[in-house]
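Enquirer: need coordinates for the below:
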Amino acid sequence: MRRPTSLTAAEQSRLRRTSRALGLQTALLVLVCLAVVGAVVVLVVVQGQRESGENRLEAATRSVDDVRDAPAGTWVAIDGQRGLEVSDGMPEGLPDLDVMAEVTRSGTEVRSRVEAAGGTYSVVTAPSRGGAVQVVLDPHEAQEELQRLVAALVVAGGTGVLLAGLGGAWLGRRAVRPTVEALALQRRFVADASHELRTPLTLLSTRAQLLRRHVHAEDAVPSGSPVLSDVDGLLEDTRALTSILEDMLVAADARSVDRSPVDVAEVADAVVAAARATAADRGVDLARTGVTSAVAEVSAVSVRRATTALVDNALDHAAAGVRVDVERTGGMLVLRVEDDGPGVPDAQTDLFGRFASHRPAPAQDGRTHYGLGLALVAEVAAQHGGSVEAGPRADGSHGTVITLRVPVRAPRDR
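Expert: Down below sits the predicted model:
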């Protein structure tokens, strides 16, 4: 039996917010559905009441010959040989004597709606035995029935929406919790791994510093020797790796990005300088083009990680050359890494997905590629509100261009 993962207070709070949001969305969806169904039901009932009323009026005008025989829910007025007779309780303002006189003269039935005391009434006036009969429909019974129906729909609908919201929140919590637990395990693994690597990395950095002191202190290494620059590069790489581990710890603890003004062009220069040895070993010409300064509000460590991943990916695929270009276009900072490799197959749509590598394991360089580098670039782009895309080279030659775009300024909280 799987043991549930204990969640931190922040993760519990995030889980509660998510379940509440799902419950609210479920309740709103049910509310909309019930509103549509209720409107249809009311329209059908109103139409049925109208047809029923018309039928009652029609039947009454043809059958009634005495005001005391008026059907329930109607009033009758008869103008005949005995003069004008009116049902008890006829609303004030009725009957409409002018219409009755007109029907008596013309012999033609007239249907009308009359505004009188208490509301609007449907009236049918028809000729009858040398005179006229007028039947008035009482609308109050239909209105009361409609009000009861609407009240029942509101009560039942409100109860249904409340139960749907509670049920949606409960089901949403059960459905989302495994995902939250999986993300929590992932963050804890990253945090633990990063924390455990800090100690050996600190020792490595200390050894690199001691080596640098010995190399610079002893006369055995002549001035200008590449050994001196390699030792300095080794020390710089250990510092960069330390920064990456710190960034991984921050990412495992919170999903926010710690932004500051960073010259991305300088970051690209540092990454290119660090990769020149690898490029030379593979016989690839690594060049840096574009502007010499481009400041943006980004996470320096995250952008360096993304740039390193792009350059490393380009070196893995390049035949003879890789170009790293930095420019600023409007409010976006654009980093392009171009290689002259085989290009991206049209069928490969998961280029920026995790474990999306389609190269054999191990590859020609002896390493196993897991397909995490470009996924890291996509994550950095998403964290900064930017984008990343891959496409063919602009000159139409073989190769791939991967473009990373991030806003120059961080979005401000409203």
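Enquirer: drop to CA atoms for contacts and neighbour counts, all remaining ones
Expert: OK.
Enquirer: helices or strands up against the top helix by length along the chain?
Expert: For the chain, the helix with the greatest residue count under DSSP state H is helix 140-217. Applying 3 or more Cα pairs under 8 Å, 6 or more residues apart in numbering; DSSP states H and E, we find helix 140-217 packed against helix 9-63, helix 226-253.
Enquirer: hang on, isn't Ser302 packed against Ala382?
Expert: No: here Ser302 does not reach Ala382: they are 11.4 Å apart, not a contact under Cα atoms under 8 Å.
Enquirer: just to revisit the earlier point, next, format the helices and strands packed on helix 140-217 as TSV and append distance to Asp325.
Expert: TSV is the format used below for those (distance: least, Cα to Cα, whole Å):
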stretch	distance to Asp325
helix 9-63	40
helix 226-253	21
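Enquirer: okay if I get these as CSV plus distance to Ser205 and mean neighbour count?
Expert: Shown next, in CSV, are these (distance: least, Cα to Cα, whole Å; neighbours: other Cα atoms under 10 Å):
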stretch, distance to Ser205, mean neighbour count
helix 9-63, 34, 16
helix 226-253, 6, 17
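Enquirer: out of these, which is closest to Leu185?
Expert: In terms of Cα to Cα, the element of these nearest to Leu185 is helix 226-253, at 10.0 Å.
Enquirer: so how far is the helix or strand following that closest one from its chain's centroid?
Expert: Next along the chain after helix 226-253, taking DSSP states H and E as the criterion, comes strand 260-263. Relative to its parent chain, strand 260-263 has a centroid offset of 30 Å by Cα atoms, centre = their mean, to the nearest Å.
Enquirer: residues contacting the nearest residue in space to Leu335 that is not next to it in sequence?
Expert: Leaving out its chain neighbours, the residue that sits closest to Leu335 by Cα to Cα, 6 or more residues apart in numbering is Val326, at 4.7 Å. By Cα atoms under 8 Å, 6 or more residues apart in numbering, the contact set of Val326 is Val264, Ala265, Ala268, Thr289, Gly290, Val291, Ala294, Leu333, Val334, Leu335, Arg336.
Enquirer: next, the structure of the following sequence, for comparison with the previous one:
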Amino acid sequence: MTYARRDPDQRLLRRTRIVLAVNLTAAISWVVLLVGGIAYVVTTQQQEGVADRYLGLAMHKGTVPGIQYSCLWLFIVRNGEVEGADQAPPGLPLRGSILAVATSGLPMEESFSRNDTVYRVRTERHGNVVRQAVFDDAYLRENHWHLFGALVIAGLVGMAGAAAAGTRLSRRAIAPLEEALDRQRRFVADASHELRAPLTRLHTRTQLLLRGAPTLPQPVVAELRQLARGSRELSEVVDDLLASARLRSGRPEFERVDLSALAADLIAAEAGRLGEHELVAHLAVPESGLVVAGIEASLRRMLSALVDNAIGHGRPGGKIAIGITAVDGGRTVELVVADDGAGLDPARRHTIFTRFVRGNTGRGQRHGIGLALVREVVEDHRGTITAEGEPDNGARFTVRLPAARR
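Expert: Next up is the predicted model:
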């Protein structure tokens, strides 16, 4: 059974693309809604002005302007007689308002609800004549709702267009970055691959020269040893860079990997170095083994880097403990690599996984790539890694990876 692998860089770019698309969509949608809102306010105000203008014309001329509007009525009161009441809706005119204006001479404007509608009423006295104009707001309200519905539909269409435009623009914006990352990975992989052969030849020739050390002056032997050490360290840096580039190439697929077996093979392979540094390694794993979903080469490189870090910071006579257990009800496999060596400054727990950040203690690979590569492997396998420790009291690295499905 294989598992599709997701590149963290691709996940980050995808999240960035989504955030950018959402922001662009929100910005365009906000502009569309703002324009629609302004259009709605301006249009409704213009319609309100039309109603006020009709009322004003009716009051000024004493007649309904133009043709007889079904939403506008004019009542004229002369000598107690009301003209125009025969075609009016029930409840009109407002005789109380007419009487009040006739008595006080002050104009009156009001609104009232009747007959399932709202009327706008203006009453004025012109000499001995009282005029009352009534406008039915039902048409205005209906037009407002039609306008509102049209703007809502236009807004939804605009938001859909904004979403499409935002998605397209975000893809075009992120495309150069994706291409740059791809070129960077290819460059690192190609450069590392091309450097391996000359570095290997350089190291081999240096070793051959050191075989003749008894016949060479001591200063030359010392320089050759420094050259051999430097070429070996440079080869290790190139190997880490190449492993990192391959890890993020996006080509491998996950498979079932027995982490316990990898740890046992690694301890056997490191027996010589452990003995050279007078260190003892203890491996605690279940007999049945613990399987995770991942890339075997990458997980082996992760284990190797953690053990190399423990060896590099160990002290003669010290111990390295490697434990693998199942946690979270068997859903997670936990790997712990602990040593009792130089320890770890708690303030640097989060920076030690940053590329090219080096420690001041220990021996072995101190290039600042090993633990960064470990973090990349763990994140690519959808896991987590934490570091704990104190100065001169050892360090403890805990890796948690999802267990493979049966």
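Enquirer: TM-score for these two?
Expert: With the length set by TM-score structural alignment, normalised by the length of the second structure, the two chains reach a TM-score of 0.63; 341 aligned residues with a Cα RMSD of 5.2 Å.
Enquirer: need the contacts of Val326 of the first structure in a markdown table (columns: secondary structure).
Expert: Formatted as a markdown table, the contacts of Val326 of the first structure follow (DSSP: H, G, I helix; E, B strand; the rest coil):
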| residue | secondary structure |
| --- | --- |
| Val264 | helix |
| Ala265 | helix |
| Ala268 | helix |
| Thr289 | strand |
| Gly290 | strand |
| Val291 | coil |
| Ala294 | coil |
| Leu333 | strand |
| Val334 | strand |
| Leu335 | strand |
| Arg336 | strand |
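Enquirer: neighbour-wise, which of those residues leads?
Expert: Neighbours here mean other Cα atoms under 10 Å. Within the contacts of Val326 of the first structure, the largest count is held by Val264, at 27 neighbours.
Enquirer: before we move on, back to that, for Val135 of the first structure, find the nearest of the helices and strands packed on helix 140-217 of the first structure.
Expert: The nearest among those, by Cα to Cα, is helix 9-63 at 6.3 Å.
Enquirer: next SSE after that closest one?
Expert: strand 74-80.
Enquirer: ok, and what's touching the helix or strand just after that following strand?
Expert: Note on strand 74-80 of the first structure: by DSSP H and E, the next helix or strand toward the C-terminus is strand 83-86. For strand 83-86 of the first structure, contacts defined as Cα under 8 Å, 6+ apart pick out Val67, Trp75, Val76, Ala77, Ile78, Asp79, Pro95.
Enquirer: give me that answer again for 6 Å
Expert: Val76, Ala77, Ile78 (Cα atoms under 6 Å, 6 or more residues apart in numbering).
Enquirer: distance of the first one from Glu51 of the first structure?
Expert: Yep, that's Val76 of the first structure we're talking about. Distance of Val76 of the first structure to Glu51 of the first structure, given as Cα to Cα, to the nearest Å: 19 Å.
Enquirer: with the second one instead?
Expert: Counting by Cα to Cα, the gap between Ala77 of the first structure and Glu51 of the first structure amounts to 22 Å.
Enquirer: one more: the last one?
Expert: Going from Ile78 of the first structure to Glu51 of the first structure by Cα to Cα gives 24 Å.
Enquirer: quick check: which of the helices and strands packed on helix 140-217 of the first structure is nearest to Pro71 of the first structure?
Expert: Proximity to Pro71 of the first structure (Cα to Cα) singles out helix 9-63 among these, at 6.9 Å.
Enquirer: other SSEs contacting the closest one?
Expert: Under the contact criterion of 3 or more Cα pairs under 6 Å, 6 or more residues apart in numbering; DSSP states H and E, helix 9-63 of the first structure touches helix 140-217.
Enquirer: how about a cut-off of 10 Å?
Expert: Packing partners of helix 9-63 of the first structure (3 or more Cα pairs under 10 Å, 6 or more residues apart in numbering; DSSP states H and E): strand 74-80, strand 119-128, strand 131-137, helix 140-217.
Enquirer: go through the ones you listed and pick out the most buried.
Expert: Comparing those on average neighbours per residue, with mean count of other Cα atoms under 10 Å, the densest one is strand 131-137 at a mean of 26.
Enquirer: next one: it to chain centre, how far?
Expert: Put simply, strand 131-137 of the first structure sits 63 Å off its chain's centre (Cα atoms, centre = their mean).
Enquirer: how big is the angle separating that strand from helix 9-63?
Expert: Orientation check (axes from the mean of the first three to the mean of the last three Cα atoms, to 10 degrees): strand 131-137 of the first structure against helix 9-63 gives 160 degrees.
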